[in-house]
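Asker: Next one to model:
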Amino acid sequence: MNPLYEPFPDYVVVNDKRVRIVTDFREYIKLIDLLKDDEVNTIEKAELIMSWFLDEPAGEFSECLQALSDFVTNYRGRETRSNREEENDQESEEQHNTPVISYNQDAPYIIAGFLECYGIDLIEVPYMHWWKFQMLIDGMNEDCELKKRMGYRSIDLSKIKDKEERERIRKIQKQIAIVDRVVTSEEIGDAFGNMMF
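Answerer: Sure, this is the predicted structure:
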């Protein structure tokens, strides 16, 4: 999919049939919060997750969940779940699994970053597609506080040779460490997978 000339999808494909889904970014932040909520049991989560589908999905529950999981984690359209499973590059896999953003903890920086970089007030905007939201975060300038935090969190300290620089970055990482439970792309897929009946 090329967003420069194709519209963002408002559906997923289940059993070769398009099924319309909710696409606003707020809803997917809620979904991620739901997945990490240990107080909601698996059956309740499954029932709640079905509310993200606007049409009655045709097919097995597991196929519906896989389609929604792919939508949540695959906004670039570059890699499918099977491609991720086949990836052999251990280093890039470790980087991919390292959480660099928390939608709860970083909420003030996300809001400020959208205002600073794009003039978009996320509190006031009535709708924004989940994929557009993700793309805009990726495209924020590196001077933005959110991107700085994400950058520092992604640094592998073992690759920094200078001891003083390593210590400086370690202190920064400790100050901005994500303290709430973050759900990675793989965990989203696993969470959906664990619900498959």
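Asker: make it CA atoms for all contacts and neighbour counts henceforth
Answerer: OK.
Asker: Please report how far residue 135 lies from residue 74.
Answerer: The gap separating residue 135 from residue 74 is 11 Å, by Cα to Cα, to the nearest Å.
Asker: Residue 104 now?
Answerer: For residue 104, the distance to residue 74 - Cα to Cα - is 21 Å.
Asker: Over to residue 34?
Answerer: Computed as Cα to Cα, the residue 34 to residue 74 distance reads 19 Å.
Asker: Then residue 97?
Answerer: For residue 97, the distance to residue 74 equals 14 Å [Cα to Cα].
Asker: all strands for the protein, in order.
Answerer: 11-14, 17-20 (DSSP state E).
Asker: possible to save those as JSON lines with distance to residue 40 and mean neighbour count?
Answerer: Formatted as JSON lines, the strands of the chain follow (distance: least, Cα to Cα, whole Å; neighbours: other Cα atoms under 10 Å):
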{"stretch": "strand 11-14", "distance to residue 40": "25", "mean neighbour count": "19"}
{"stretch": "strand 17-20", "distance to residue 40": "25", "mean neighbour count": "16"}
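Asker: Indicate which one of those is closest to residue 115.
Answerer: strand 11-14 (28.8 Å; Cα to Cα).
Asker: How about residues contacting the closest one?
Answerer: 18, 19, 20, 21, 57, 58, 59, 63, 64, 67, 68, 71 (Cα atoms under 8 Å, 6 or more residues apart in numbering).
Asker: so how far is residue 125 from the residue nearest the centre of the chain?
Answerer: Nearest residue to the geometric centre of the chain (Cα atoms, centre = their mean): residue 73, 5.6 Å. Using Cα to Cα, residue 73 is found at 23 Å from residue 125.
Asker: and if you look at residue 185?
Answerer: Residue 185 is 26 Å from residue 125, by Cα to Cα.
Asker: So between these two, which is more surrounded?
Answerer: residue 185 (19 against 8; other Cα atoms under 10 Å).
Asker: Which residue is the nearest non-sequential neighbour of that one?
Answerer: Using Cα to Cα, 6 or more residues apart in numbering and skipping the chain neighbours, the partner closest in space to residue 185 is residue 73 (5.5 Å).
Asker: Now show me the structure for the sequence below, then we'll compare the two:
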Amino acid sequence: MTYLIKGLPNTIDVNGRKVAINTDFRTWIKYEEIMLKEDEKAQNQVLEAIDACLEENFMMSDLDELESLFDGFLWFYSLGKKTDGISKTKEEDKKESEFTNSSLVYSFEHDWAYIYSAFMECYNINLLTANLHWWEFKALFEGLNEKCLFSRIMSYRSIQITSKMSKDEKKFYRTMKKIYALPDERTVEEKENSFARSMMASMQI
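Answerer: Have a look, this model is predicted:
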């Protein structure tokens, strides 16, 4: 049954138990930031993530339950995409690669003003006061009008400069890339690997 009919989830499955989570989009922006901290100890990441994402205290009996909890976090964060720990099928990898190549050229930390203005322009939503479910926020985020400045910025960052472009085009896109470059120079793949390492480390404490 489609989520448009049954509504968006507010729990995750942890070894057969329904566990209430904080669905606010701010929580999952924080979750992403926590899991991408390379200088953070895995144990601290685990505790921060649990504290941020759970609506109530959750007693874990063993590491298997901890792993199931973080599988649930990852499932919710990725909008219900099937996950099996960190591993994915080749087909899921391909689909995720296609998605990330076009949409993960942003930083919630450094692009907050662009994102705020994009939501105001496209939806008249004030993100400083809005009450949005994470999945609702992401659906709107991915559907931003191509004409808004933030969409153009993401396009500049992701575009590949090729020999087929004219001299003026190459100059223009290099300039735009420089103007709108993010402080974090890691590639999408490196960020994904960093995220995966954090997830794997959290399973081994």
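Asker: Translate residue 2 of structure 2 into the numbering of structure 1.
Answerer: Under the alignment (TM-score structural alignment), residue 2 of structure 2 pairs with residue 2 of structure 1.
Asker: So what's the residue count around that match?
Answerer: 9.
Asker: show me the residues around it that make contact.
Answerer: Contacts here follow Cα under 8 Å, 6+ apart; on that basis residue 2 of structure 1 touches nothing.
Asker: That one and residue 28 of structure 1: what is the separation?
Answerer: In this view, residue 2 of structure 1 and residue 28 of structure 1 are 21 Å apart by Cα to Cα.
Asker: Likewise for residue 163 of structure 1?
Answerer: 40 Å.
Asker: of the two, who's got more company?
Answerer: Each of residue 163 of structure 1 and residue 28 has its neighbours counted (other Cα under 10 Å); residue 28 has more, 17 against 9.
Asker: you'd agree the more buried one is up against residue 129?
Answerer: No: using Cα atoms under 8 Å, residue 28 of structure 1 is not in contact with residue 129; the gap is 9.7 Å.
Asker: which residue in structure 2 lines up with residue 93 of structure 1?
Answerer: For residue 93 of structure 1, the aligned residue in structure 2 is residue 97 (criterion: TM-score structural alignment).
Asker: and if you look at residue 140 of structure 1?
Answerer: When structure 2 is aligned by TM-score structural alignment, residue 140 of structure 1 is paired with residue 144.
Asker: how many other residues sit next to that match?
Answerer: So residue 144 of structure 2, with other Cα under 10 Å, has 18 neighbours.
Asker: ok so, going back, overlap in contacts of residue 135 and residue 74 of structure 1?
Answerer: Counting by Cα under 8 Å, 6+ apart, nothing touches both residue 135 of structure 1 and residue 74.
Asker: And the contacts of strand 11-14 of structure 1, which of them are buried?
Answerer: Among these, those classed as buried by 16 or more other Cα atoms under 10 Å are 19, 20, 21, 57, 63, 64, 67, 68, 71.
Asker: now the closest residue to the fourth one other than its chain neighbours: how far from residue 30 of structure 1?
Answerer: What that stands for is residue 57 of structure 1. With Cα to Cα, 6+ apart as the criterion, residue 57 of structure 1 has its nearest non-adjacent residue at 6.0 Å, and that residue is residue 19. Residue 19 of structure 1 sits 20 Å away from residue 30 of structure 1, going by Cα to Cα.
Asker: now swap in residue 69 of structure 1 and tell me
Answerer: Residue 69 of structure 1 sits 14 Å away from residue 30 of structure 1, going by Cα to Cα.
Asker: repeat for residue 87 of structure 1
Answerer: From residue 87 of structure 1 to residue 30 of structure 1 the distance is 29 Å (Cα to Cα).
Asker: Next: residue 181 of structure 1.
Answerer: Distance of residue 181 of structure 1 to residue 30 of structure 1, given as Cα to Cα: 14 Å.
Asker: Could you do residue 92 of structure 1 as well?
Answerer: Counting by Cα to Cα - residue 92 of structure 1 and residue 30 of structure 1 are separated by 28 Å.
Asker: same question, residue 2 of structure 1
Answerer: The gap separating residue 2 of structure 1 from residue 30 of structure 1 is 27 Å, by Cα to Cα.
Asker: and what of residue 94 of structure 1?
Answerer: 26 Å.
Asker: for residue 134 of structure 1, same thing?
Answerer: According to Cα to Cα, residue 134 of structure 1 and residue 30 of structure 1 sit 15 Å apart.
Asker: This completes my enquiry, with thanks.
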